[in-house]
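Q: sequence and predicted structure are below.
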Amino acid sequence: MPNPGVSELRPEYPIRTDRLSLRPLTGGDADALLAYRGQPDVCRYLPFEPADRRLISERLAAQWARTTLTDEGQAVTLGIDLARTGELVGDVVLFWHSRDHRSGEIGYILNPDFAGHGYATEAAHAMLRLGFDELGLHRITARLDERNEASAKVARRLGMRQEARLVHNELFKGEWSTELGFAMLSDEWPAHRDRRAVR
């Protein structure tokens, strides 16, 4: 039953879906994270530059070490493992933006070697479940560069509604970026809660 108000999020790990296992990242994930987060083409339309081993190690020790959400302004990032092999293929994040407005945001990144199987959609769906059913959020958004067509397809497959197209709203990596804004409300979530990932 959905939580009627926002309190805190303390999931039991791993979080299992049909084909995936979501769990906190560890130091042992550095090589797998570098394999995709270090690629310029993967980061092309994402709000960060390609990572090196030092940066990944710093994030593993700091923000990626968080496993709970106890107040607004926090985020939890989880690794996406294939359930059948245990291989790390990407990661997903849930941001808690506002306690008063019960708002949050999701993000996702996948190793392109594993694209085309619906893994990002399946993992992001699990994060919507955490945000709505466990944390009690009212509204969850996803923001992305319009040129990131694969990411927009994930948001649409999740059932998120495109609410905005902000033309050239940010100077992003040396050029103007048009941002798409997607959202879902808690009263829209039940229609999508039990839907399986669509490729």
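A: Perfect, thanks for sending it. Numbering: from 1, shown residues only.

Q: okay, CA-based contacts and neighbour counts for the rest of this
A: OK.

Q: stretch 108-116: end-to-end distance?
A: Criterion CA to CA, to the nearest Å; first-to-last residue distance in stretch 108-116 is 14 Å.

Q: quick check: buried residues in it?
A: Y108, I109, L110, N111 (16 or more other CA atoms under 10 Å).

Q: how far off centre is it?
A: 12 Å (CA atoms, centre = their mean, to the nearest Å).

Q: list the helices and strands the longest helix seen in the chain packs on?
A: Counting by DSSP state H, the longest helix found in the chain is helix 119-129. Helices and strands touching helix 119-129, by 3 or more CA pairs under 8 Å, 6 or more residues apart in numbering; DSSP states H and E, are strand 20-24, strand 88-98, strand 103-110, helix 149-157.

Q: now what about that helix, what contacts it?
A: 15, 17, 19-20, 22, 80, 90, 92-94, 106-110, 140, 154-155, 157-158, 193, 196-199 (CA atoms under 8 Å, 6 or more residues apart in numbering).

Q: after that helix comes which helix or strand?
A: Remark: after helix 119-129, the chain's next helix or strand is strand 139-145, criterion DSSP states H and E.

Q: which one is the residue most central in space within the chain nearest to, not counting chain neighbours?
A: Nearest to the mean C-alpha position of the chain, counting by CA atoms, centre = their mean, stands G107 at 2.8 Å. Excluding its sequence neighbours, the residue lying closest to G107 (CA to CA, 6 or more residues apart in numbering) is V93, at 5.1 Å.

Q: residues in contact with the one you found?
A: Each residue near V93 by CA under 8 Å, 6+ apart is listed here: A75, V76, T77, L78, I106, G107, Y108, M127.

Q: pick the one among those residues closest to D31.
A: Closest approach between these and D31, by CA to CA: L78, at 15.7 Å.

Q: mind giving me the PyMOL select for the contacts of helix 119-129, buried ones only?
A: Entered in PyMOL, the line below selects the buried ones among the contacts of helix 119-129, by 16+ other CA under 10 Å:
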select buried, resi 15+17+20+22+80+90+92+93+94+106+107+108+109+110+140+154+155+157+158+193+197
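
Q: here comes the other one, which I'd like you to weigh against the first:
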Amino acid sequence: MVNLPWRPAYPILTDRLALRPHRSGDLDDLLRYHSDPEVVRYIPWPARTREQTEAALDSRTRQGEVTAEGQWLVLAIQLRDDLGLAEGGRVIGEVLLKFDSEADARGELGYAIARDAEGNGYATEAARAVLELAFARFGLHRVVARLDARNRASAALLERLGMRREALFVEDEHFKGEWTDTLVYAMLDREHSSAHIPEAG
């Protein structure tokens, strides 16, 4: 049984990060990576203009809770050390969880990180926190992640999280002007629970 609504207490704190709903003041931070062709190379949206990013941010400010199937929880990622800053701290990326199916208790994980914040494990840390919510709080049975098969960094991230590679779909999407392959990774609630059982001794 999926537990609705998804309305966590914010900010969600990890060792180094704070996850929270987006705010209108995040525009310049989002533009930094939404407009970067390298960041969005394997992400469904195109490199965005300031106006396009503003429109995307407007929708994100209303995605801090989920009340129905098909909706996305979309959270800004910022460094925990920045929480006390008067301006709120820089957003370095975003992490997403879709309520994909109520009947199947299934969600879908996504994430994006600014290029100058890559290589620090921030996306992994944010995604791990969202998986914890998905299984322990929201009551999901299964979480999947779909990615362009060329995106080796993202595949490595999902494997660090303990997700299993389940499928490779060959040339199943015409993506940004070319036919591309899709990888599917997944995790079940019992797999997540077993991964969190401390070792004996």
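A: Nice, thanks for sending it over. Given the structure is predicted, the values throughout are model-derived calculations rather than measurements.

Q: find the nearest non-adjacent residue to the residue mapped onto R19 of the first structure from the second structure, please.
A: Superposed on the second structure with TM-score structural alignment, R19 of the first structure falls opposite R16. Excluding its sequence neighbours, the residue lying closest to R16 of the second structure (CA to CA, 6+ apart) is R80, at 5.2 Å.

Q: my understanding was that that neighbour contacts I12; is that so?
A: No: contact criterion CA atoms under 8 Å: R80 of the second structure and I12 do not qualify, at 9.7 Å.

Q: joint contacts of these two?
A: Joint contacts of R80 of the second structure and I12 (CA under 8 Å, 6+ apart) are A18.

Q: thinking again about what came up before, got a markdown table for the helices and strands packed on helix 119-129 of the first structure, with distance to A120 of the first structure too?
A: A markdown table is the format used below for those (distance: least, CA to CA, whole Å):
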| stretch | distance to A120 of the first structure |
| --- | --- |
| strand 20-24 | 10 |
| strand 88-98 | 8 |
| strand 103-110 | 7 |
| helix 149-157 | 7 |
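
Q: out of these, flag the one nearest G5 of the first structure.
A: That would be strand 103-110 among these, by CA to CA, at 11.3 Å.

Q: in the second structure, which residues correspond to the closest one?
A: Against the second structure, strand 103-110 of the first structure falls on residues 106-113 (TM-score structural alignment).

Q: and G139 of the second structure, what does it touch?
A: Here G139 of the second structure is in contact with M1, V2, N3, A105 (CA under 8 Å, 6+ apart).

Q: tell me the residues of the second structure aligned with the longest helix of the first structure.
A: Going by TM-score structural alignment: helix 119-129 of the first structure matches residues 122-132.

Q: average gap between the matching stretch and the first structure?
A: Stretch 122-132 of the second structure differs from its equivalent in the first structure by a mean of 0.6 Å after superposition (mean CA distance after the TM-score superposition for the first structure).

Q: what comes up buried for that stretch?
A: Those would be Y122, A123, T124, E125, A126, A127, R128, A129, V130, L131, for stretch 122-132 of the second structure by 16+ other CA under 10 Å.

Q: now do that stretch: distance to the chain's middle.
A: 8 Å.

Q: just stretch 55-66 of the first structure next, same as before
A: 16 Å.

Q: in that stretch, what counts as buried?
A: By 16+ other CA under 10 Å, the buried positions in stretch 55-66 of the first structure come out as I56, S57, L60, W64, A65, R66.

Q: export these to a markdown table and tack on distance to G174 of the first structure and secondary structure?
A: Below are the buried residues of stretch 55-66 of the first structure laid out as a markdown table (distance: CA to CA, whole Å; DSSP: H, G, I helix; E, B strand; the rest coil):
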| residue | distance to G174 of the first structure | secondary structure |
| --- | --- | --- |
| I56 | 24 | helix |
| S57 | 27 | helix |
| L60 | 28 | helix |
| W64 | 28 | helix |
| A65 | 31 | helix |
| R66 | 32 | coil |
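
Q: re earlier: which of the contacts of G139 of the second structure does the first structure keep?
A: By both residues aligned by TM-score structural alignment, their matches' CA atoms under 8 Å, the contacts of G139 of the second structure still in contact after alignment to the first structure are M1, V2, N3, A105.

Q: out of those residues, which is nearest to M187 of the second structure?
A: The shortest approach to M187 of the second structure among those belongs to A105, at 12.2 Å (CA to CA).

Q: thinking the closest one is in contact with F138, fair?
A: No: using CA under 8 Å, A105 of the second structure is not in contact with F138, being 9.3 Å away.

Q: quick one on the thing from earlier: okay if I get the buried residues of stretch 108-116 of the first structure as TSV plus distance to A183 of the first structure?
A: Shown next, in TSV, are these (distance: CA to CA, whole Å):
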residue	distance to A183 of the first structure
Y108	15
I109	18
L110	21
N111	24
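
Q: out of these, which two sit at the greatest distance?
A: Checking these with CA to CA, the most distant pair is Y108 and N111, at 10.4 Å.

Q: which neighbours do these two share?
A: G90.

Q: residue in the first structure matching the residue nearest to R16 of the second structure?
A: By TM-score structural alignment, R80 of the second structure lines up with A83 in the first structure.

Q: and that match, what is it in contact with?
A: A83 of the first structure is in contact with R19, L20, S21, counting by CA under 8 Å, 6+ apart.

Q: just to revisit the earlier point, just give me the closest of the buried residues of stretch 122-132 of the second structure to R48 of the second structure.
A: Nearest member of these to R48 of the second structure, counting by CA to CA, is A123, at 21.0 Å.
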